[in-house]
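1. Next input, structure requested:
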Amino acid sequence: MADQDDGVRFLRSFGRQLRILREAAGLSRAELGARLGYGEDQITSIELGRRIARPEAIDRADEVLNTGGLLGVMKEEVEQARYPAFFRDAARLEGDAVERCCYAVHVVDGLLQTEGYVRALLRMRRPVLAEETIEQRVAARLDRQKVLTKTPLPLFSFVLEESVLRRRLGGAAVLRDQLRQIVEVGRLRNVEVQVMPLDREDNAGVDGEFLLITRNGGQHVGYVEAQGRSVLVNRREETAALAARYGIIRAQALTPHESLAFIESLMGDL
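-> Now for the predicted structure:
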């Protein structure tokens, strides 16, 4: 539980420092917000640790408040505080990836999730997460999805178990919106979505879900997560095994074209 709250505590501390510096400069929240491109309510949320300031807004705040770079030195920590501790290393790798492959067994991968689906998942967590933690993680997960369209375009491959697409987490309406988003993202030029049908008699992914990230230069890094714990796989022979396994999984799944048609058919059943 302590790890889950570390990011929240840091963001509250950052927000308190911003408030102190703003008041010392004689600016109201509305006045600071106008100079940073935020509304007064957004500045309030940042100062209370409920919202994460954009990196460029932090730099601008240093200029406006004449802090000598005091806020800017915390920019990377603010960025990483959005994520639970066990995912922070993977988030850094994901942001720099030239290719990212995901085999999903239990839930839709985070880069494909809708806001409603994210919020539903986080509300199911036990022990229960605080509301501000939920809102921060919803915002962080949605912000991660910018990597899908950044320049230069990375390559993305998702293989989703059919059961993931049928599980009505959050209700039928949430699932319908989620399936629609998967189809939309799957039509991007740099994205391929495939479905592993339940009736397959051979499935190389029986050991469970994983990510395989390719960094600039060709280095592979694997990522495995379960029950709030995670493992980064760096050894060459292990990442080579993951790459081979993922290739077999893709060959066993429906093609991207067949998969999108299948997902659309599921939408018609909801």
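
2. From now on I want contacts and neighbour counts done on CA atoms only, so please keep to that.
-> Fine.

3. Gly222 in helix, strand or coil?
-> Following DSSP: H, G, I helix; E, B strand; the rest coil, the label given to Gly222 is strand.

4. Wait, it touches Asn234, no?
-> Yes - using CA atoms under 8 Å, Gly222 is in contact with Asn234, at 6.6 Å.

5. neighbour-wise, which of the two wins?
-> Using other CA atoms under 10 Å, the more surrounded residue of Gly222 and Asn234 is Gly222, with 24 against 14.

6. mind checking how far the more buried one is from Leu148?
-> 19 Å (CA to CA, to the nearest Å).

7. repeat for Arg250
-> As judged by CA to CA, Arg250 and Leu148 stand 20 Å apart.

8. out of these two, which sits in the busier spot?
-> Taking other CA under 10 Å, Arg250 and Leu148 do not tie; Arg250 has more neighbours (22 against 18).

9. which residues are in contact with the helix or strand where the more buried one lies?
-> Using DSSP states H and E, Arg250 falls within helix 236-252. For helix 236-252, the external contacting residues (CA atoms under 8 Å, 6 or more residues apart in numbering) are 101, 103, 159, 194, 196, 200, 202-205, 212, 220-222, 233.

10. Against which helices or strands is the biggest helix by length in the chain packed?
-> The longest helix of the chain (DSSP state H) is helix 2-24. Here helix 2-24 touches helix 40-47, helix 75-81, helix 131-144, going by 3 or more CA pairs under 8 Å, 6 or more residues apart in numbering; DSSP states H and E.

11. Please give the structure of this sequence too, so both can be compared:
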Amino acid sequence: MAAENGAGTGRAGEPELSDSLKTFGAVLKALRDEAHLTQEQFAPRVKYSVAYIAKIEQGKRFPPSDLMERSAEVLGASAARVLAAAAESLTRKKGLASWFQQWAGIEEEAIALCTYECSVIPGLLQPESYIRALFERRLPPPTQEQFEERVAARLDRQRLLTDLPNTSFSFIIEQALLERGVGGPEVTRDLLDNLLAKGRLRNVEIQIMPLHQEDHSGFEGPMYLAETEENRWIGYIEAHGNSILITDPKAVSAMQQRYGKMRAQALSHQATTSLLEQMRGA
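-> Prediction:
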């Protein structure tokens, strides 16, 4: 599906070439060249494969945290300090998956975010009990430390809804996700209460796609859209621990058309609120 949509990445899970990643890669390459080392000579000395070092220099991989320390032994302490400075803008948020890092950064700068989900309630709308229910069912299971880090990271991300009051958030959620009952009745009650509370924020619009809807444009699966401060739209797709960032204008335009159609097909914000209240009462 990524290739058909003109995705900005070659393989699932590889981030598109962002400026910060390209800058770090260029700095690493310049320091390596200054030391008169080829990738084939440098890679084994820092205990990474040649292919991995090549991807870092190309801006296709986030540098591992111990690369600076290992590089100091090969390139010298001064070069390691330069690398550390270049890596400051690449600091990952603890608890967020590596393949999600780039989109998380785009979310923080966006002036509009649109989400359609048919597999799980969007992360920005998940109450803690629902988050825990999901991670308890994650395979392979995370360690307890990873579990708590991921719960905390997801809850922290939800501050975007209030920290960005001028950002417009639009969510379309399949009714089936509310009927599924993940985690049991108490978790479902928490979920309904949370959706009602988040839906009262003036910059948040939540719409439910009815369980029975013959005219449905979301059959291609979940999707995310973000509008940047430069009024450029970016698309995003994720599944099974992989993600694809989509920047091709034609592909993003197609996603926008589908999303716009679904907004007309889903229940209005007011009708959604009424349905959520009805389900909560039941």
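
12. Drop the TM-score for these two in here.
-> The TM-score (TM-score structural alignment, normalised by the length of structure 1) is 0.71; 201 aligned residues with a CA RMSD of 2.0 Å.

13. Quick check: what element follows the helix holding Arg250 of structure 1 along the chain?
-> Elements were assigned by DSSP H and E; along the chain past helix 236-252 of structure 1, the next helix or strand is helix 256-267.

14. what's the matching range in structure 2 for that following helix?
-> Aligned using TM-score structural alignment, helix 256-267 of structure 1 spans residues 269-280 in structure 2.

15. Ile237 of structure 2 pairs with which position in structure 1?
-> In structure 1, Ile237 of structure 2 lands on Val224 (TM-score structural alignment).

16. any idea how far Asp207 of structure 1 is from its match?
-> To Asp207 of structure 1, Val224 of structure 1 is 11 Å away according to CA to CA.

17. okay, the two: which has more neighbours?
-> Per other CA under 10 Å, whichever of Val224 of structure 1 and Asp207 has more neighbours is Val224, with 15 against 7.

18. For the more buried one, give me its contacts.
-> Going by CA under 8 Å, 6+ apart, Val224 of structure 1 touches 209-211, 230-233.

19. that older thread, mind listing what's buried in the match of helix 256-267 of structure 1?
-> 269, 272-273, 275-276 (16 or more other CA atoms under 10 Å).

20. Stretch 179-187 of structure 2 now?
-> For stretch 179-187 of structure 2, by 16+ other CA under 10 Å, it's 182-183, 187.

21. how about the strands in the stretch 51-200 of structure 1?
-> According to DSSP state E, counting those that start in this stretch, the stretch 51-200 of structure 1 carries its strands in the segments 97-104, 155-161, 191-196.

22. quick one: contacts of the longest one?
-> What it means is strand 97-104 of structure 1. For strand 97-104 of structure 1, contacts defined as CA under 8 Å, 6+ apart pick out 94, 109, 153-161, 164, 205, 209-216, 246.

23. What is the burial count for Gln175 of structure 2?
-> 19.

24. which one in structure 1 is aligned with it?
-> Aligned partner of Gln175 of structure 2 by TM-score structural alignment: Glu162.

25. List the contacts of the residue nearest to that match when sequence neighbours are not counted.
-> Leaving aside its sequence neighbours, Glu162 of structure 1 sits nearest to Pro197 (CA to CA, 6 or more residues apart in numbering; 5.2 Å). Listed by CA under 8 Å, 6+ apart, the contact partners of Pro197 of structure 1 are 161-162, 253-254.

26. export those to a markdown table and tack on distance to Thr114 of structure 1?
-> Listed next are the contacts of Pro197 of structure 1 as a markdown table, based on distance: CA to CA, whole Å:
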| residue | distance to Thr114 of structure 1 |
| --- | --- |
| Glu161 | 18 |
| Glu162 | 18 |
| Ala253 | 24 |
| Leu254 | 23 |
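
27. how many other residues sit next to the alignment partner in structure 1 of Pro142 of structure 2?
-> Aligned against structure 1 by TM-score structural alignment, Pro142 of structure 2 finds its counterpart in Leu129. Neighbour count of Leu129 of structure 1, defined by other CA under 10 Å: 16.

28. With Glu192 of structure 1 instead?
-> 21.

29. what's the distance between it and Glu99 of structure 1?
-> For Glu192 of structure 1, the distance to Glu99 of structure 1 equals 12 Å [CA to CA].

30. burial of the equivalent of Pro249 of structure 2 over in structure 1, as a residue count?
-> Mapped onto structure 1 by TM-score structural alignment, Pro249 of structure 2 lines up with Arg236. When neighbours are counted by other CA under 10 Å, Arg236 of structure 1 registers 12.

31. Kindly report the same for the one 4 residues further on.
-> A count of nearby residues for Ala240 of structure 1, using other CA under 10 Å, gives 16.

32. What's the separation between it and Lys146 of structure 1?
-> From Ala240 of structure 1 across to Lys146 of structure 1, the span is 28 Å (CA to CA).
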